[in-house]
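Undergrad: Build me a structure from this.
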Amino acid sequence: MTGRGHRGKGLSQFLNHWAVVSPQLRPANRAFAARAAAKGALGGPHIRDLSDAWARCHDLMRRPAIITAAAMKPETSPAAGQPMPTALVTGSSRGIGAAIASALEARGLAVIRHGTRAAGPMTLAADLSDAAATARLWDDACALAADTASGRIDVLVNNAGVFEASPISGTDAYWLAEWERCLRVNLTSAAQLSRLAVKGWLEGGLPGRLVNIASRSAYRGDSPDHWHYAAAKAGEVAMTKTIARAYAKKGILAFAICPGFTDSSGGNAEDYLASRGGPALLNDIPLGRVALPTEIAAMAAFCASDAPPSMTGAVLDANGASYVR
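TA: Here you go, the predicted model:
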């Protein structure tokens, strides 16, 4: 094909042609080219011929420095006049979950909290070891979200979990019951809620974000009494990656955070260390201290609102370099 038919034509006409003859171009790149055209970024209102235009367009795409802040704006950040998103945060009555809920609220999101007991109009109670209760939690959260600015759940943070010992010396029945309870709360309920969220977003043609709070145990393993916990958290990480790969083109993004030991004592660090085996715990953490709930919350809030779409599928560590992969 020659460039004769394009000689002297405007930039926007060429870009329209470019989009037609190049179906392999991603929509984001076509939009980027259109913005560039509007700003005259290809160097002038006219092009000499098609080969000249191709050269200038490809040069443009290789120069990320001209991409504006607006072009890098996260997809879930509301545009002017758009409502702020609504988030459901499980296990948010205390500790990491409470810190995440507060961090999201500080960013302007409406937050629906969850705990074992309802403690306010925007807090729902549910026992996540019960599949029926987990399903009701989603339904109830959607009902609450209908009265928020966005009218729906835009962000799901799966934080709820249990960390209970199950030594192999226990009876067969006890060991198996603890294994099943751990997986039910830490993995299956997160999968159940994630499925309901993804289904809703797909059916509505809407974007959404999942943030799963996993654990360092997913990669490093855990103590001999916590096989089940490590297995559940590894499953949560694998689920996150699978969701990210499956639905990225639909605007559904998924992230996982893997904290190491995190001080959930509410400020009494000595009590926390005692509950985890004493100060010797710190010998294994190069940073010299355990993580803080506010640190995990900052990471979760970033994933829920500001992380660029290309980060989907990322697994973020927060363990003071006690495990580096």
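Undergrad: C-alpha from now on. contacts and neighbour counts both.
TA: OK.
Undergrad: where exactly do the helices run in the stretch 201-325 of the chain?
TA: 217-220, 227-247, 269-275, 293-301 (DSSP state H, counting those that start in this stretch).
Undergrad: Can you list the buried residues in the shortest one?
TA: Using 16 or more other C-alpha atoms under 10 Å as the test for burial, helix 217-220 gives S217, A218, Y219.
Undergrad: How about the second one?
TA: When burial is assessed from 16+ other C-alpha under 10 Å, helix 227-247 yields the following buried residues: 227-241, 243-244, 247.
Undergrad: Equivalent analysis for stretch 279-293, please.
TA: For stretch 279-293, a neighbour-count test (16+ other C-alpha under 10 Å) marks L282, I285, R289, V290, A291, L292, P293 as buried.
Undergrad: Also this sequence, please, to line up against the first:
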Amino acid sequence: MNLPQSGRRVLVSGASRGLGRAVARAFAANGDRVAVHYGSRAEEARATLDSLEGTGHALVGGDVSDPAAAARLVDEAAEALGGLDVLVNNAAVNLPHPPASTPYEEWVELWQRHVSVNLLGTAYLSQRAARRMIDTGVPGRIVNIGSRGAFKGEPDHPAYGATKAAVHALGQSLAVALGPHGIGVASVAPGFFATERVAPRLAGPEGGAILAQSPFGRVGTAAEVAAAVRWLASPEAQWASGTVLDLNGASYLRT
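TA: Just a heads-up that it's a prediction; the model follows:
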């Protein structure tokens, strides 16, 4: 069975707003059916759902850090869409916790939260979705949203950077493990990109320095990242399985 060009069944985790919303829209515009996942922002997720082109989309909720809830939301998405061809792991938390000034109890709590959502949630969803794909003979795709911070470092958000590095490594392990089943797995590593969440930072005193990180003198857009995600999930991108694709406007170059 070949992965179709359009009309695929796609689950996007963390699709209430921001990048997740842009990714859901990109797939819907391609003629795919999308399950919009939310953790707690049901109203915003509904707005995402209502904004999608086409029909046959679905809304699924659940805490990805809870193993039972993660399994259930994958199953609900597959049942609502009639199967599952693509999983996009976008759900994540990114809360500040500078090591020199964060109280120890808060430090521990935030590390546990980042690991449980960013890493374990991705692992739970990926395994459940992969089993669905294998059992139904679907040569699917899994695309993880990583981060430039996994390489560059995140001094005020170290758990975020560390868990995104782990997500990259997880994706590469899954690419090797799932390749024999025709399932491609890849990750994107975006730099700073504009969303409603970071708009105050761009408009504030540090905005100029953020723009200057890239030689293009701007930050990325959620639509640009979403376009890369859609390509990595496409039939043409099977040979990109295992890759970690930098999307940072030359603001950070790995060697």
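Undergrad: re earlier: nearest to R181 of structure 1, of the helices of the stretch 201-325 of structure 1?
TA: helix 227-247 (9.1 Å; C-alpha to C-alpha).
Undergrad: What residues in structure 2 pair up with that closest one?
TA: Mapping helix 227-247 of structure 1 onto structure 2 (TM-score structural alignment) gives residues 158-178.
Undergrad: picking up where we left off before, got the helices of the stretch 201-325 of structure 1 as TSV, with distance to D127 of structure 1 columns?
TA: Converted to TSV, the helices of the stretch 201-325 of structure 1 look like this (distance: least, C-alpha to C-alpha, whole Å):
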stretch	distance to D127 of structure 1
helix 217-220	24
helix 227-247	18
helix 269-275	24
helix 293-301	23
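Undergrad: looking at the ones you listed, which is closest to G208 of structure 1?
TA: In terms of C-alpha to C-alpha, the element of those nearest to G208 of structure 1 is helix 227-247, at 9.9 Å.
Undergrad: neighbouring contacts of that closest one?
TA: The contact list for helix 227-247 of structure 1, computed with C-alpha atoms under 8 Å, 6 or more residues apart in numbering, reads 163, 166, 179, 182-183, 186-187, 190-191, 212, 214-215, 217-219, 221-222, 252-256, 312-315.
Undergrad: ok, now how distant is S77 of structure 1 from R113 of structure 1?
TA: 21 Å (C-alpha to C-alpha, to the nearest Å).
Undergrad: which of these two has more neighbours?
TA: R113 (27 against 15; other C-alpha atoms under 10 Å).
Undergrad: name the helices or strands packed onto the helix or strand hosting that one?
TA: Assigned by DSSP states H and E, R113 of structure 1 falls within strand 110-115. Secondary-structure packing of strand 110-115 of structure 1 (3 or more C-alpha pairs under 8 Å, 6 or more residues apart in numbering; DSSP states H and E): strand 86-89, helix 95-106, strand 123-125, helix 131-145.
Undergrad: Buried deepest among these, which one?
TA: Burial of those is given as mean neighbour count (mean count of other C-alpha atoms under 10 Å); strand 86-89 ranks first at a mean of 26.
Undergrad: What span of structure 2 is that strand aligned with?
TA: The alignment of strand 86-89 of structure 1 onto structure 2 (TM-score structural alignment) spans residues 9-12.
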